[in-house]
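Enquirer: Got a sequence here, can you model it:
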Amino acid sequence: MNKIKTWARNLKKYVYVLYFAYKDPRVPWYAKVFTACVVAYAFSPIDFIPDFIPVLGYLDDIIIVPLGIKLALKMIPNAVIKDCEEKAEELMVKGKPKNWLVGTLIIIFWGIILIWGSMAIFQYIK
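Expert: So this is what the prediction gives:
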């Protein structure tokens, strides 16, 4: 059980590392794009495979996110990773900051998608 907790903590740490690396000007643009996608997917409550589907639901959390993190880390220079690891450690000790504006924008975005999808389904049913 301790191995799983350590693995999950390291996974969380590296999501924060990627978050800080995305903002670093030393990271190439293609790595920033990929890193932003990995971080957004890791923090998003929406998954490709919903968690309520037995076994497959947690597959993305166990395989897709760690694989994305690993690929993103390979694209980022080692010096940047080292700097960002220090920032991530500090953030994990202090606790993550809350950005209510970004949270609100994400909720609005998914709300619009949900409404649009519902309207499309109702148009199709008619």
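Enquirer: switch to C-alpha atoms for all contacts and neighbour counts from now on
Expert: Noted.
Enquirer: how about stretch 32-49: buried residues?
Expert: 32, 34-36, 38-39, 41-42 (16 or more other Cα atoms under 10 Å).
Enquirer: can you check stretch 72-91 too?
Expert: By neighbour count with 16+ other Cα under 10 Å, stretch 72-91 contains the buried residues 72-73, 76, 80-81, 84-85, 87-88.
Enquirer: I have a second one here; can you model it like the first so I can compare?
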Amino acid sequence: MMEKLKSRARVLKRDAYALTIAARDPRVPWYAKVFLGLVIAHTFSPIDLIPDFVPVLGYLDDLIITPLGIALALKMIPPAVMEEARRQSEELLQQGKPVSRAGAILVIGLWLVVLTILVWLIVRAVNK
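Expert: Just a heads-up that it's a prediction; the model follows:
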């Protein structure tokens, strides 16, 4: 059973990297690219929606939300595009962990925007 879980985790990891490749493909519809961006940002973000130290719910994010988002995103991408992206992803993973500076900047920027909005809302609520 443990080997089956490890295998499934490897497939999810490959598919997550494949989604980043597929998101750049012009054959993927715009609405799928938007959803892919959200899924990719959530999957590779170092900040969890629900922190892991919260009992039970902390791992809900990692065990349910991430795989569900990846599964939904996979259904939005044309099969030919996904096949090519998986092949490229597999090659990148064999060479070592892929690094995307643009992706890191995007995720950090997104979290800074969210943090700014939260601070603004709190300040606004306190000043009322």
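Enquirer: Superposing both, give me the TM-score.
Expert: The pair, once superposed, lands on a TM-score of 0.82 when counted by TM-score structural alignment, normalised by the length of structure 1; 126 aligned residues with a Cα RMSD of 2.2 Å.
Enquirer: quick check, nearest of the buried residues of stretch 32-49 of structure 1 to I107 of structure 1?
Expert: In terms of Cα to Cα, no member of those lies closer to I107 of structure 1 than Y41, at 14.2 Å.
Enquirer: Tell me how far that closest one lies from I125 of structure 1.
Expert: When distance is defined by Cα to Cα, to the nearest Å, Y41 of structure 1 is 31 Å away from I125 of structure 1.
Enquirer: repeat for L11 of structure 1
Expert: Distance from L11 of structure 1 to I125 of structure 1, counting by Cα to Cα: 43 Å.
Enquirer: Which of the two has more residues huddled nearby?
Expert: With other Cα atoms under 10 Å as the criterion, L11 of structure 1 and I125 differ in neighbour count, and L11 comes out ahead with 17 against 7.
Enquirer: name the element that one belongs to?
Expert: According to DSSP states H and E, L11 of structure 1 maps onto helix 2-23.
Enquirer: Can you name the residues in contact with that helix?
Expert: Taking Cα atoms under 8 Å, 6 or more residues apart in numbering as the criterion, the residues outside helix 2-23 of structure 1 that touch it are 27, 31-32, 35-36, 39, 42, 66, 69, 72-73, 76, 80-81, 84-85, 87-89, 92.
Enquirer: In structure 1, spot the helix with the most residues.
Expert: Using DSSP state H to assign secondary structure, the helix with the most residues in structure 1 is helix 100-125.
Enquirer: mean per-residue distance, that one to structure 2?
Expert: Plainly put, helix 100-125 of structure 1 ends up 5.3 Å away from its match in structure 2 on average once the two are laid over each other (mean Cα distance after the TM-score superposition for structure 1).
Enquirer: Distance from the chain centre to that helix, please.
Expert: Its chain's C-alpha centre lies 20 Å from the corresponding centre of helix 100-125 of structure 1 when counted by Cα atoms, centre = their mean, to the nearest Å.
Enquirer: Now M92 of structure 1. Nearest residue, chain neighbours left out?
Expert: Nearest residue to M92 of structure 1, sequence neighbours excluded (Cα to Cα, 6 or more residues apart in numbering): K13, at 7.4 Å.
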